[in-house]
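Visitor: dropping a prediction and its sequence here:
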Amino acid sequence: MVAVRPYRPLGTDSAATSSSDPHPIQLYELPAAAQMSVYGPVVKIHPVVLASIGDSYERRNEGASRVIGTLLGTIDKHSVEVTNCFSVPHNESEDEVAVDMEFAKNMYDLHKRVSPSEVIVGWYATGFEITEHSVLIHEYYSREATNPIHLTMDTALQSGKMNIRAYVSAQMGVPGKTVGVMFTPLSVKYKYYDTERIGVDLLQRTRDAPNTTNGLTSDLCQVGGAAGRVQDMLATVLTYIEDVLSGKQTADNSVGRYLMDLVNKVPKITAEDFETMLNSNINDLLMVTYLSNLTQAQIALNEKIVVL
């Protein structure tokens, strides 16, 4: 655990702190052009990150007011995509904050073995305020990542909902004088993989009935539900086209281009060829299922023979 002392706040703004210390925190700051090439105005967060933060808050030590952790993800020219995270043990008091930096380093090394493409993009903290200690913790992550982001998540629902905000730091003040750090908010968007979408849809179904329990649906039910949604979308498109042709609605050129692209992407195949391909895939699936059942039976028989 590494302990550091807090700096005095500058004014009453909770998102800016400073110090008259002769050796204040020096957060690494890229030039404006370089910042835009690394960090754009958008932070994309995956649902698994939010679930992990909420879980770490529920499992926090007794007496802990908040939890912090490392954000992992990827960086492109215009955005930061946060795909994973892990909590980091720490202790806070009015006088100092102690962060287990060795634990954070070891956890990151383990994550690198599983997902080499994920790098440290910043850190998170539960709550909706940026405190004096946040500047000190941010200084540590500034050594681990270039211009890291700071994510806050109101797990206590003090504002009535779980507000999620992202910030990036920048130095403020007169050169040679008192130096402070200002946290500038960034735009936040939510992104998910197809596998994450299943969990999000399941949570949406149980939102209005929190006391009920829903399990994951079978693959066949998921395919049926997806086919039903596609039919509903096609019905909406057909209604729009009919209204445009009848003059009930003004044509939109951008929508027309999207529809033309959609039509061009549909493979040109006859009904007979499609049926042949479908039957071939079904036969392959049945063969794989048969071989799997046969292998399972052979394993069970072998176990009984070994026992005898």
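Guide: Cool, the structure landed.

Visitor: CA only for contacts and neighbour counts going forward, please
Guide: Will do.

Visitor: check which residues of the lengthiest helix in the chain are buried.
Guide: Assignment by DSSP state H gives helix 271-307 as the longest helix of the chain. Within helix 271-307, no residue qualifies as buried by neighbour count (16 or more other C-alpha atoms under 10 Å).

Visitor: quick one: distance of it to the chain centre.
Guide: Offset of helix 271-307 from its chain centre (C-alpha atoms, centre = their mean, to the nearest Å): 38 Å.

Visitor: all helices for the stretch 51-200 of the chain, in order.
Guide: 101-114, 132-144, 194-205 (DSSP state H, counting those that start in this stretch).

Visitor: name the nearest residue to residue 137, ignoring sequence neighbours.
Guide: Nearest residue to residue 137, sequence neighbours excluded (C-alpha to C-alpha, 6 or more residues apart in numbering): residue 99, at 7.8 Å.

Visitor: all strands for the stretch 101-250 of the chain, in order.
Guide: Assigned by DSSP state E, counting those that start in this stretch, the strands in the stretch 101-250 of the chain fall at 119-126, 149-153, 164-173, 179-190.

Visitor: included below, for side-by-side comparison, is a second structure:
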Amino acid sequence: MPSETSVTKVIVHPLVLLSVVDHFNRMGKIGNQKRVVGVLLGCWRAKGVLDVSNSFAVPFDEDDKDKSVWFLDHDYLENMYGMFKKVNARERVVGWYHTGPKLCQNDIAINELIRRYCPNSVLVIIDAKPKDLGLPTEAYIAVEEVHDDGSPTSKTFEHVPSEIGAEEAEEVGVEHLLRDIKDTTVGSLSQKITNQLLGLKGLNSQLREIKNYLLKVDNGQLPVNHQIVYQLQDILNLLSDLAQENFTDTQYVKMNGKEKEKDDRDGEKEEKKKKLGEREL
């Protein structure tokens, strides 16, 4: 894939999640409680969508006190990739993963090493021990950051949307794995509430990040990035004006309209049931 093509979305397959969790648990059993690192394999779809369908672990170690001191066995990486390529030539190195659960100081340096095998290297942080509901994946790409003070550009990570996706065969396998633990009593109402809760948690997390960033800029810990400020201004411009008198009335009309649509649908269902009953008689 050309290096100038931007990544718009990363799709992670269930097999990758299972492999990463297995890697993390195996290292934990021998006393290694650090993050684990591996290589992601996959292919590019249309419009910059990255399909991550496979992965393998790579020997990795780092100094807890000095994160600039680290080791990644790239000879092992090349040998493993050579064997994977014999099995499936379509899957190529598309990036790397670690179990974080957050970005680390030396991730840019590690990413530069992986870029030898893939110019568009993507970093996917997979939380092997998630504490909250939601996706356990966060995807990032390295970009050049231009400073307003005239200092040289530096590499930083930019967040990329990610989701969990699967082929039909994988979906069947996942269904079999979840069959014994799936709670069949969970209805659509609880699912909607869970989705709303996840959305609110995500919003709260993003607002906290924005607040912390603005505080650091105000305290002089970070330089002013006008592009970020413009984006924040665009977000504020999209918010509804709560001071308008007709705002509450508009919300009432919207909610009443939804209730009316629901009543109409329920009425249509009852009418169909009556007609079916009459036909049977």
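Guide: Great, that's in hand. Because the structure is predicted, anything quoted here is derived from the model rather than measured.

Visitor: ok, now which ones touch the aligned partner of the residue nearest to residue 137 of the first structure in the second structure?
Guide: In the second structure, the residue matched to residue 99 of the first structure (TM-score structural alignment) is residue 72. Contact analysis of residue 72 of the second structure by C-alpha atoms under 8 Å, 6 or more residues apart in numbering lists 58, 59, 60, 61.

Visitor: of those residues, which are still contacts in the first structure?
Guide: By both residues aligned by TM-score structural alignment, their matches' C-alpha atoms under 8 Å, those still in contact after alignment to the first structure are 58, 59, 60, 61.

Visitor: show me what the first one aligns to in the first structure.
Guide: Under the alignment defined by TM-score structural alignment, residue 58 of the second structure corresponds to residue 88 in the first structure.

Visitor: does that match really touch residue 70, like I thought?
Guide: Yes - using C-alpha atoms under 8 Å, residue 88 of the first structure is in contact with residue 70, at 7.0 Å.

Visitor: before we move on, the earlier item: out of the kept ones among the contacts of residue 72 of the second structure, who's nearest residue 280 of the second structure?
Guide: Closest to residue 280 of the second structure out of these is residue 58 (66.2 Å), distances taken as C-alpha to C-alpha.

Visitor: relative to residue 89 of the second structure, how far out is the closest residue to the closest one other than its chain neighbours?
Guide: Nearest residue to residue 58 of the second structure in three dimensions, chain neighbours excluded: residue 38, at 4.8 Å (C-alpha to C-alpha, 6+ apart). Residue 38 of the second structure sits 19 Å away from residue 89 of the second structure, going by C-alpha to C-alpha, to the nearest Å.

Visitor: residue 265 of the second structure too?
Guide: When residue 265 of the second structure is compared with residue 89 of the second structure (using C-alpha to C-alpha), they lie 51 Å apart.

Visitor: just the element for residue 259 of the second structure, please.
Guide: According to DSSP states H and E, residue 259 of the second structure maps onto helix 246-280.

Visitor: list the buried ones in that helix?
Guide: By neighbour count with 16+ other C-alpha under 10 Å, helix 246-280 of the second structure contains no buried residues.

Visitor: now do stretch 18-32 of the second structure: distance to the chain's middle.
Guide: 21 Å.

Visitor: again, but for stretch 44-61 of the second structure
Guide: 13 Å.

Visitor: and if you look at stretch 108-115 of the second structure?
Guide: 20 Å.

Visitor: residues in the first structure aligned with it?
Guide: So stretch 108-115 of the second structure sits over residues 135-142 in the first structure, by TM-score structural alignment.

Visitor: contacting residues for the residue most central in space within the first structure?
Guide: Centroid-nearest residue in the first structure, with C-alpha atoms, centre = their mean: residue 46, separated by 2.0 Å. Contacts for residue 46 of the first structure were tallied using C-alpha under 8 Å, 6+ apart; they are 81, 82, 83, 84, 190, 191, 192.

Visitor: and it, what's its match in the second structure?
Guide: Alignment note (TM-score structural alignment): residue 46 of the first structure maps to residue 13 of the second structure.

Visitor: what's the spacing between its match and residue 27 of the second structure?
Guide: Distance of residue 13 of the second structure to residue 27 of the second structure, given as C-alpha to C-alpha: 22 Å.

Visitor: cool, residue 175 of the second structure as well?
Guide: Going from residue 175 of the second structure to residue 27 of the second structure by C-alpha to C-alpha gives 27 Å.

Visitor: these two: which is more packed in?
Guide: residue 27 (15 against 11; other C-alpha atoms under 10 Å).

Visitor: if I pick the more buried one, what's in contact with it?
Guide: Contacts of residue 27 of the second structure by C-alpha under 8 Å, 6+ apart are 33, 36.

Visitor: closest one to residue 39 of the first structure among the helices of the stretch 51-200 of the first structure?
Guide: Nearest to residue 39 of the first structure, of the helices of the stretch 51-200 of the first structure and by C-alpha to C-alpha, is helix 132-144 at 14.2 Å.

Visitor: if we can go back for a sec, burial of the match of residue 58 of the second structure, as a residue count?
Guide: Neighbours of residue 88 of the first structure using other C-alpha under 10 Å come to 20.

Visitor: list the contacts of it.
Guide: Residues in contact with residue 88 of the first structure, defined by C-alpha under 8 Å, 6+ apart, are 67, 68, 69, 70, 99, 100, 101, 103, 104.

Visitor: just give the number of residues close to the last one.
Guide: Which is residue 104 of the first structure. 16.
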